[in-house]
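sequence? don't have it. structure:
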């Protein structure tokens, strides 16, 4: 009978294990954990070792007891890397001695596997999500859940791959050559390990190429440029050695029983990682420091800790030294690589975006009503500024043949130009945008630490102090938060509750923007100037940026507007506002900036396109604003009506912008709480998803409806009904059906229809056909069949008021023929078509 070890992975399930390849009657005498260890060894070929276990009081079984920081996770054997085995008799002997020992599996070539350890406590889930968003999901492979809520992804071993911590990102560790991992059903103080996809059902897969490439590029021990990374640090000067000695003194001595092991590893990391010292340079300093420890380590142990200390480095490699690069003729590529690595290692805030290198900056720009405001944006690096960065963080040296010495030199311009030209090969992080307020990640966690966030690819700069938000806010918390936000809107004259909901969405959406890839636009319209449109969005900007809304005017042409929008998107602004739009707003570029997470935008002043990721929220204001064409399903519309001739003379009793700026963090927290509470409640009664904006609909929109607000999407229907382009299409299809009838048999070319429409005069029965056709067929004031044909092609398949436009190309290369079909019941269309006049 074939042995089936499936049950071993399920904690608490009865084990069913027959004899091993070398049956031993005493095998039944070993513990359950011992039998499991035998199965791992005999069936999977994994080399196992006994680990310490957690005692009933929670202390580790090792001599450190309560002080052990790896309780139940580290081997009982001193030379476990060489003693690990697949021998069932040896394994049984171990577990007779230590029946409660947890089971460890040695990784690397010994067992043929390596492990990607995802630690959620250090941000592992967010880091992995960011990697998968960039490269695609990990392949189906053996997967184990850890007691801390993390995962072990088990892959086939890769020759030469060694252990690393955080090289792929925060909370992502590699267990490979020289490492081991705990396997089910072992237990720690946090709970048991369990297999989600057991290795005997889902064998370890090959690791994806992108993951291995990142490991080779980023791990100093494996990277092809590792020699370059270490090599550009010259021998340590007396000044550097003295700085390292002072750093050890500040670090303090290792004291037994107070984490002395880890403290010593970190001391070694200060020398070999932070200061980039060689082992020979670091040894005298570490030996000197060891004399202050209680008690001092013996020399053998101390040298072992020096060798393993590098992986405990938390900052970038060589962060406490300014690296040196020797300028040698014929080595431009290597020099540029060293220079780029030096900037990355120094943690310089430089990122890749839209085929360029950029940096976050804060500057003052125009705001509404002639005011000035400060905003964060992204500035493109040029060769001059890149040289400036290199001079700050790298010491360039040129050999002087006369003196026989390497002398300090300025960074060559060609090195900066080479770095800037390496599009697609940069080691800098790709960036989605820059923000100045806390936001929500896609998994619902809060981004509140300044700097670059891998999960959202956003840079957070100078966020305001914010009250603490509960991990799971209640509905009452959300209601209180919504009341706080609603109080800001009390004096705005909304025409209905749906418009008020759009305004609330305008306050919340920019704050939680990191949680979804795209968000609908928010527009404010009024019949009379001075009603408060700009003031409304100033209130939103005050929350999400700490300043009134930065605005731009719409261009005189769609192409000009496209370039202005593109400039704002490339700059990475969190909010983009078009102020005082005359007439209508729409167009392909406007729609794409709103709807697409990655857009190709025109560069202002040039006829080039840049592909960029956008995390902006778009706002629009205008008097009697009309949302045109496809923009009607992408824009939420607030209507304001003060019901007076001179609304600009109205006096607000309060100033919502000033109110926000007096305690901005409170309003940021309120916006986050509204959405967090809805998600924590299990997203009850989630609204039907809005196409293209599912993430926003599932969070902001559904949260508002959950709290009793009107559906903000209702305003889209009103905007669609008043869209002049849609009205024109309704008129054209309705009058077409009335005059020609419906169905394929009534098909006409664009030229035929235009000729018939031009023949009508004011006395004709169907002036509507003439008016509708000539309105869309005009080219520079004259009717044009080609223009009309293009208009028909753009609207082919559209359904309006119960009619659908259809067409087909002629098989002999003649002009396309067009007709109108009925689709359902014609609403607001010409009725009784059969009774009307035909051609």
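Yes, it's here. Just so it is clear, the model here is predicted, and its values are computed rather than measured.

CA only for contacts and neighbour counts going forward, please
Will do.

residues in contact with residue 416?
Counting by Cα atoms under 8 Å, 6 or more residues apart in numbering, residue 416 touches 336, 383, 384, 386, 387.

same deal with residue 473?
Residues in contact with residue 473 (Cα under 8 Å, 6+ apart) are 673, 676, 677, 680.

Give me the buried entries from those.
Neighbour-count burial (16 or more other Cα atoms under 10 Å) is assigned, among the contacts of residue 473, to 673, 676, 677.

now, among those, which is nearest to residue 303?
Distance to residue 303 across the buried ones among the contacts of residue 473 (Cα to Cα) is lowest for residue 676, with 50.0 Å.

let's bring in a second model and compare:
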């Protein structure tokens, strides 16, 4: 029996770079596609400069009225469009977070246009919800979305800092394994969903920040509601879906014809997406096509992901302070949790500050200090690593070594 992992309503590109311009079931990607193949223009084998520039203009057209904050945001928008076309064939891909400094900046329209591009109709939104039961409810929604075969989900109006272990896990694993609501059956299947979100000066925690492209829209006016536009991005995306998909195929074909140059640092945590989308956008900028198309310079579309990956959370900061303090105190000598506890009792120094940050105001003992050391062993921070090197009557012995 064949496995169906996703439905697609557009021509697409597989993770291996194969162009799929014929509807039907594709064995390698396990995607079934349905679209009007007769309405798709022929794809050039080696697109010339004029065709590449025209493809960028076509792909970006529904979003051309937006004022993006930086070249990286502009690049992330093009990457989001390409991701929408290719998402059904990718096991893993980042989400897209649309941010703005004020309301009425058009964030929901920009994200909704991606959903319209993928689905061929207005996709709708899922209101952002926080609170005690938010994660449990989100898990139910994600299972229902996967069972229904949906390919797009938009969380609207994120407030504050968004934290979601459930969503982070789904984006990282690319699948859902959970009990069906109201039944004693489990759903196990792919979750090739294009996840988008919007917010006004909202933020993502480090886990989600490593899994979302950020597209910041800055209208540059105090009252965006006072502006007027001659078209709706969602309507524009609906009217030119096949043309946009064809434009994406042209860009991928041109990049492949150029030898698929390796561009960018790392793979942003999404290896196939990096090869298929990010490098194409970086190549478009490197060759000057983006500026020739009239959109200005483009940066790294994964800039926000790379920035989040390089950032330290409070836990990492505390671990660095602890290990550095232990290294400066004991040098290359072994020590026990009881000796570290004695440093804490001194009430000063990096070890005291780090343990206070990790354990807070709770009662601290040699046992709790030992747990802190155990939970931070073998992790390299600041070029140092904490190693467990032996046992004595007083317990485990530890040493700080170069990482």
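Received the coordinates, thanks. The structure displayed is predicted, hence computed values, not measured ones.

TM-score of the superposed pair?
Overlay of the two chains. TM-score (TM-score structural alignment, normalised by the length of the second structure): 0.77; 383 aligned residues with a Cα RMSD of 3.9 Å.

how about the strand or helix carrying residue 57 of the second structure: buried residues?
Secondary structure assignment for residue 57 of the second structure, by DSSP states H and E: helix 49-60. Using 16+ other Cα under 10 Å as the test for burial, helix 49-60 of the second structure gives 51, 52, 53, 54, 55, 56, 57, 58, 59, 60.

Check the alignment and tell me where residue 322 of the second structure lands in the first structure.
Counting by TM-score structural alignment, residue 322 of the second structure lines up with residue 736 in the first structure.

any idea which element the closest residue in space to that match that isn't next to it in sequence lies in?
Excluding its sequence neighbours, the residue lying closest to residue 736 of the first structure (Cα to Cα, 6 or more residues apart in numbering) is residue 769, at 6.4 Å. Here residue 769 of the first structure sits within helix 767-776, counting by DSSP H and E.

Does anything pack onto that helix? Which helices or strands?
The elements that helix 767-776 of the first structure packs onto, with contact taken as 3 or more Cα pairs under 8 Å, 6 or more residues apart in numbering; DSSP states H and E, are helix 724-740, helix 750-758, helix 785-794.

Quickly compare those helices and say which is most buried.
Stretch with highest mean neighbour count among these: helix 724-740 (a mean of 22; mean count of other Cα atoms under 10 Å).

follow-up on the earlier one: the residue nearest to residue 736 of the first structure contacts residue 732, doesn't it?
Yes. In this structure, residue 769 of the first structure is within contact of residue 732 by Cα atoms under 8 Å, at 6.4 Å.

quick one on the thing from earlier: and of the buried ones among the contacts of residue 473 of the first structure, the nearest to residue 93 of the first structure?
So of these, ranked by how close each gets to residue 93 of the first structure (Cα to Cα), first place is residue 676, at 52.8 Å.

Please report how far that closest one lies from residue 435 of the first structure.
Distance, residue 676 of the first structure to residue 435 of the first structure, by Cα to Cα, to the nearest Å: 20 Å.

is it true that residue 619 of the first structure touches residue 519?
No. Applying Cα under 8 Å, one finds residue 619 of the first structure not in contact with residue 519, separated by 10.9 Å.

Return the member of the contacts of residue 473 of the first structure nearest to residue 755 of the first structure.
residue 676 (60.5 Å).

show me the contacts for the closest one.
Applying Cα under 8 Å, 6+ apart, the residues near residue 676 of the first structure are 444, 472, 473.

make it 6 Å
Not one residue lies near residue 676 of the first structure by Cα atoms under 6 Å, 6 or more residues apart in numbering.

Tell me the residue in the second structure aligned with residue 711 of the first structure.
Under TM-score structural alignment, residue 711 of the first structure pairs with residue 300 in the second structure.

hmm, back to that, show which residues not belonging to the helix holding residue 769 of the first structure make contact with it.
Outside helix 767-776 of the first structure, the residues that touch it by Cα under 6 Å, 6+ apart are 732, 735, 757.

how about residue 214 of the first structure, secondary structure?
Three-state call for residue 214 of the first structure (DSSP: H, G, I helix; E, B strand; the rest coil): helix.

how far away is it from residue 696 of the first structure?
32 Å.

just residue 564 of the first structure next, same as before
Taken as Cα to Cα, the span from residue 564 of the first structure to residue 696 of the first structure is 25 Å.

just to revisit the earlier point, quick one: neighbours of the residue nearest to residue 736 of the first structure, just the number.
Residue neighbour count, defined by other Cα atoms under 10 Å, stands at 25 for residue 769 of the first structure.

what's the nearest residue to the aligned partner of residue 151 of the second structure in the first structure if we skip its chain neighbours?
Aligned by TM-score structural alignment, residue 151 of the second structure pairs with residue 574 of the first structure. Distances taken as Cα to Cα, 6+ apart put residue 616 closest to residue 574 of the first structure, at 4.5 Å, once the chain neighbours are dropped.

any residues touching the helix or strand hosting residue 396 of the second structure, and which ones?
Assigned by DSSP H and E, residue 396 of the second structure belongs to strand 395-402. Under the contact criterion Cα under 6 Å, 6+ apart, strand 395-402 of the second structure has outside partners 327, 334, 335, 336, 384, 385, 386, 387, 388, 389, 390, 391.

Most neighbours of all the residues you listed, which one?
Using other Cα under 10 Å as the neighbour test, the contacts of strand 395-402 of the second structure are led by residue 386, with 25 neighbours.

Now do the contacts for that one.
By Cα under 6 Å, 6+ apart, the residues touching residue 386 of the second structure are 377, 378, 399, 400.

which one in the second structure is aligned with residue 153 of the first structure?
Mapped onto the second structure by TM-score structural alignment, residue 153 of the first structure lines up with nothing.

and residue 153 of the first structure, that's in a helix?
No. Inclusion of residue 153 of the first structure in a helix is not indicated when three-state DSSP is applied; the result is strand.

circling back: the contacts of strand 395-402 of the second structure in helices, which ones?
Of the positions in the contacts of strand 395-402 of the second structure, residue 327 sit in helices, assigned by DSSP state H.

so what does the helix holding residue 57 of the second structure touch, helix or strand wise?
Under the contact definition 3 or more Cα pairs under 6 Å, 6 or more residues apart in numbering; DSSP states H and E, helix 49-60 of the second structure sits against helix 241-257.

Superposed on the first structure, what's the mean shift for whichever helix or strand comes after the helix it packs on?
With elements assigned by DSSP H and E, the helix or strand that comes after helix 241-257 of the second structure is helix 271-273. Superposed on the first structure, helix 271-273 of the second structure shows a mean distance to its aligned partners of 1.8 Å (mean Cα distance after the TM-score superposition for the first structure).
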